[in-house]
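**Student:** Predicted coordinates and the sequence they were generated for:
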Amino acid sequence: MSTTLFDLSGRTALVTGSSRGLGQAIARGLADAGASLVVNGTDAARVGAAAKALRESGHVVHEATFDVTDEAAVLRAFERLDAAGVEIDILVNNAGIQLRKPLVDVSADDWNKVINTNLTSAFLVGREAARRMIARQRGGKIINIGSVTSELARATVAPYTTAKGGIKMLTRAMAAEWAEHDIQVNAIGPGYMLTEMNRALLDNPSFDAWVKGRTPARRWGRPDELIGTAVYLASAASGYVNGQMIYVDGGMLSVL
């Protein structure tokens, strides 16, 4: 099989929340497959540092510092990209936050912050990317980042679980409307990953043991283990794949 199926040369990918963590790993993987990048985050210094590191590796990188939960900021960001002639062919909705608190102690502000960052942002950024993909009439790729909690609930992370369950259905809703425009919308559901967002869990011996015992692979996942799935979903290889969610979880969802 020709590897050209997975070649992203000539494509430009916007990865939200790509100045660190899973987003940074996915962005680097897409760049290594040939894509130009738009690095996003809310901290300009962090975005700049991530972009600099990618450029030093020989990649073409643009910077877009904006808050994905702010509709006006999202609109302005796309207008700036339009003015600069940067056309998004691939969008990865990765930006997210976590909140660990018993549900009875979650305030409305807590709830809204997690839902807006993990779910509403995917709608806002996805809508603007799709509008332009449809107008250009050459298709596109949208990848939403879910979680094993798109399927399973766990105590103390109710807003996150709700948002990630919503990501699964938002992915299907986007596919239902945009597939006819040759836009493939799919999702990736990571399992427990070695990221800074999970640092408190990694440092908790009992939770670390639970993850390793609950996961058939008997270990945490690495951020770079999402790259293959992301490149596949961003490439011509997935041209007739739409509305799907692929779990990269070491087998966690397959067993009791």
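**Tutor:** Perfect, thanks for sending it.
**Student:** going forward, measure contacts and count neighbours with C-alpha atoms only.
**Tutor:** OK.
**Student:** Mind naming the longest helix for the protein?
**Tutor:** Counting residues, the longest helix found in the chain (DSSP state H) is helix 158-178.
**Student:** C-terminal to that helix, which secondary structure element comes first?
**Tutor:** Per DSSP states H and E, the first helix or strand lying C-terminal to helix 158-178 is strand 183-190.
**Student:** between that next one and helix 158-178, how many degrees?
**Tutor:** Angle of strand 183-190 versus helix 158-178, following axes from the mean of the first three to the mean of the last three CA atoms, to 10 degrees, is 160 degrees.
**Student:** just checking, what packs against strand 183-190?
**Tutor:** Secondary-structure packing of strand 183-190 (3 or more CA pairs under 8 Å, 6 or more residues apart in numbering; DSSP states H and E): strand 140-145, helix 158-178, helix 227-234, strand 245-248.
**Student:** ok and that strand relative to helix 227-234, angle-wise?
**Tutor:** Angle, strand 183-190 to helix 227-234, by the same axes, to 10 degrees: 160 degrees.
**Student:** Excluding its own residues, what touches the very next helix or strand once past strand 183-190? List them.
**Tutor:** Per DSSP H and E, the first helix or strand lying C-terminal to strand 183-190 is helix 199-202. Residues from elsewhere that reach helix 199-202, judged by CA atoms under 8 Å, 6 or more residues apart in numbering: L194, F207, D208.
**Student:** still on that earlier bit, buried ones in the longest helix of the chain, by neighbour count?
**Tutor:** Counting neighbours by 16 or more other CA atoms under 10 Å, one finds that the buried residues in helix 158-178 are 158-172, 174-175, 178.
**Student:** re the thing from before, of the helices and strands packed on strand 183-190, which approaches T120 most closely?
**Tutor:** helix 158-178 (8.5 Å; CA to CA).
**Student:** Kindly reformat the helices and strands packed on strand 183-190 as TSV and extend each row with distance to V185.
**Tutor:** As requested, the helices and strands packed on strand 183-190 are exported to TSV (distance: least, CA to CA, whole Å):
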stretch	distance to V185
strand 140-145	5
helix 158-178	5
helix 227-234	8
strand 245-248	9
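**Student:** A217: which of the ones you listed is closest?
**Tutor:** Closest to A217 of those, according to CA to CA: strand 245-248, at 11.2 Å.
**Student:** Which elements pack onto that closest one?
**Tutor:** Under the contact criterion of 3+ CA pairs under 8 Å, 6+ apart, strand 245-248 touches strand 183-190.
**Student:** Return the set of buried residues in the strand it packs on.
**Tutor:** Judged by neighbour count (16+ other CA under 10 Å), strand 183-190 contains these buried residues: I183, Q184, V185, N186, A187, I188, G189, P190.
**Student:** Against that first model, consider the following:
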Amino acid sequence: MSANHPNIFSVKDKVIAVTGGSSGLGHHMVHTLAAHGAKVVSIARSHPVTSCADCETIKPDILHICADVADSADIAAAFDEAEKHFGTVSVVFNNAGIACKASALKTTAEMMEQVFAVNVVGAFNVAQEAARRMIEAKIAGAIINTTSILKNMPQKGAVAYSMSKAALAQMTRALALEWAAHNIRVNAIAPGWFPTGINQELMTGPASNYLKAKNPMRRLGENGDLEGALLLLASNAGGYMTGTTITVDGGHSLQG
């Protein structure tokens, strides 16, 4: 499609799966994508607090599915349900993630396993299931992973999280290389400091002002700041982009 096409950023009628869609950034993106005309499948371990028994009637273009991304059987069942409602998922926003706050010496094997189970294995499970079905249906698609600026800028007390996000960035490149022949693009978004459920304690403490002061734009990220990058990678506008990571951090990573 020509870059001059007026609807090049459109996601209208695309079937898009968002993991971690019950809260925070994921919840925001579920509703943003639906507002842009997409049919959205929100996959999370629990329904959003605002959900209700007749949510499909109120918001028919949003389907909430409870599933654990770390469980491949759960994910297969979730995609089965998504296909029954909307058809084959052609775009994935791999957003689910967890973190643990601990120094390297106090990070246990169990902590590391839990973080990698969700952030890396879970993201791979979702990407693999989506790609398998796209290939079988012979349709083009896009997978968008959520990494972090901590993949290159480790933060004290977040060793497991930083390592998992570095692994996810490399996974993005590896999958992009393998699936390009099937016209499946795999890219990533690397947010800077955004207040979310997994860093709420940090973002509501003294560190918040420190991070704002260190940022060239003198503020933390807001959910809306990621919308443009997501729409770019999910739409035809990003049709020749694969294996890349878009950093959205207000210039924070420029400070070293």
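**Tutor:** Yes, it's here. On a predicted model such as this, the values are computed, not experimentally measured, just so you know.
**Student:** follow-up on the earlier one: may I see the contacts of helix 199-202 of structure 1 organised as a markdown table, with distance to N118 of structure 1 added?
**Tutor:** Output for those, formatted as a markdown table (distance: CA to CA, whole Å):
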| residue | distance to N118 of structure 1 |
| --- | --- |
| L194 | 19 |
| F207 | 23 |
| D208 | 24 |
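**Student:** I'd like to know which of the residues you listed are buried.
**Tutor:** If you count burial by 16+ other CA under 10 Å, the buried members of the contacts of helix 199-202 of structure 1 come out as L194, D208.
**Student:** got a list of contacts for the longest helix of structure 1?
**Tutor:** Residues contacting helix 158-178 of structure 1 (CA under 8 Å, 6+ apart): 97-99, 103, 111, 114-115, 118-119, 122-123, 130, 144-147, 149-154, 183-187, 242-245.
**Student:** Which members of those are classed as buried?
**Tutor:** Listed as buried from the contacts of helix 158-178 of structure 1 are 98-99, 111, 114-115, 118-119, 122-123, 130, 144-147, 149-150, 183-187, 242-245; burial here means 16+ other CA under 10 Å.
**Student:** so where do the helices sit in structure 2?
**Tutor:** Secondary structure of structure 2 (DSSP H): helices at 24-35, 55-58, 72-86, 109-116, 123-137, 159-179, 200-203, 207-214, 227-234.
**Student:** Generate TSV for these, with distance to I16 of structure 2 as supplementary columns.
**Tutor:** Shown next, in TSV, are the helices of structure 2 (distance: least, CA to CA, whole Å):
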stretch	distance to I16 of structure 2
helix 24-35	8
helix 55-58	16
helix 72-86	10
helix 109-116	24
helix 123-137	10
helix 159-179	18
helix 200-203	27
helix 207-214	33
helix 227-234	9
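**Student:** what's the closest of these to V15 of structure 2?
**Tutor:** helix 72-86 (6.6 Å).
**Student:** mind checking how far that closest one is from the chain centre?
**Tutor:** On the basis of CA atoms, centre = their mean, to the nearest Å, helix 72-86 of structure 2 sits 18 Å off its chain's mean C-alpha point.
**Student:** Go through that helix and flag the buried ones.
**Tutor:** By 16+ other CA under 10 Å, the buried positions in helix 72-86 of structure 2 come out as S72, D74, I75, A76, A78, F79, A82, H85, F86.
**Student:** now do stretch 128-139 of structure 2
**Tutor:** Q128, E129, A130, A131, R133, M134.
**Student:** got it, and stretch 210-229 of structure 1?
**Tutor:** Within stretch 210-229 of structure 1, the residues that qualify as buried by neighbour count (16+ other CA under 10 Å) are 211-212, 214-215, 219-227, 229.
**Student:** and of the residues you listed, the nearest to G251 of structure 1?
**Tutor:** When these are compared for distance to G251 of structure 1 (CA to CA), T215 wins out at 6.1 Å.
**Student:** show me the contacts for the closest one.
**Tutor:** So T215 of structure 1 contacts D249, G250, G251, M252 (CA under 8 Å, 6+ apart).
**Student:** Redo those as JSON lines? Include neighbour count.
**Tutor:** JSON lines is the format used below for these (neighbours: other CA atoms under 10 Å):
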{"residue": "D249", "neighbour count": "24"}
{"residue": "G250", "neighbour count": "19"}
{"residue": "G251", "neighbour count": "14"}
{"residue": "M252", "neighbour count": "20"}
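**Student:** any chance of the buried residues of strand 183-190 of structure 1 in TSV, plus distance to A13 of structure 1?
**Tutor:** Formatted as TSV, the buried residues of strand 183-190 of structure 1 follow (distance: CA to CA, whole Å):
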residue	distance to A13 of structure 1
I183	14
Q184	14
V185	14
N186	15
A187	15
I188	16
G189	19
P190	20
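**Student:** can you tell me which two in these are farthest apart?
**Tutor:** Greatest spatial distance among the buried residues of strand 183-190 of structure 1 (CA to CA): I183 and P190, at 22.6 Å.
**Student:** Distance check, R132 of structure 2 against W179 of structure 2.
**Tutor:** Counting by CA to CA, to the nearest Å, the separation of R132 of structure 2 from W179 of structure 2 is 10 Å.
**Student:** cool, I143 of structure 2 as well?
**Tutor:** Distance, I143 of structure 2 to W179 of structure 2, using CA to CA: 10 Å.
**Student:** Likewise for T32 of structure 2?
**Tutor:** As defined by CA to CA, T32 of structure 2 lies at a distance of 27 Å from W179 of structure 2.
**Student:** Ok, L230 of structure 2 next?
**Tutor:** Noted for L230 of structure 2: a distance of 20 Å to W179 of structure 2, by CA to CA.
**Student:** Excluding chain neighbours, what is closest to K14 of structure 2?
**Tutor:** Distance criterion CA to CA, 6 or more residues apart in numbering; nearest residue to K14 of structure 2, sequence neighbours excluded, is A38 at 5.0 Å.
**Student:** Tell me, how many residues neighbour the one you found?
**Tutor:** 22 (other CA atoms under 10 Å).
**Student:** Repeat that for A108 of structure 1.
**Tutor:** For A108 of structure 1, using other CA under 10 Å, the count is 8.
**Student:** What of the one 5 residues further on?
**Tutor:** For K113 of structure 1, the tally of surrounding residues (other CA under 10 Å) stands at 19.
**Student:** From T69 of structure 1, how far out is it?
**Tutor:** Noted for K113 of structure 1: a distance of 9 Å to T69 of structure 1, by CA to CA.
**Student:** same deal with I115 of structure 1?
**Tutor:** From I115 of structure 1 over to T69 of structure 1 the distance is 9 Å, taken as CA to CA.
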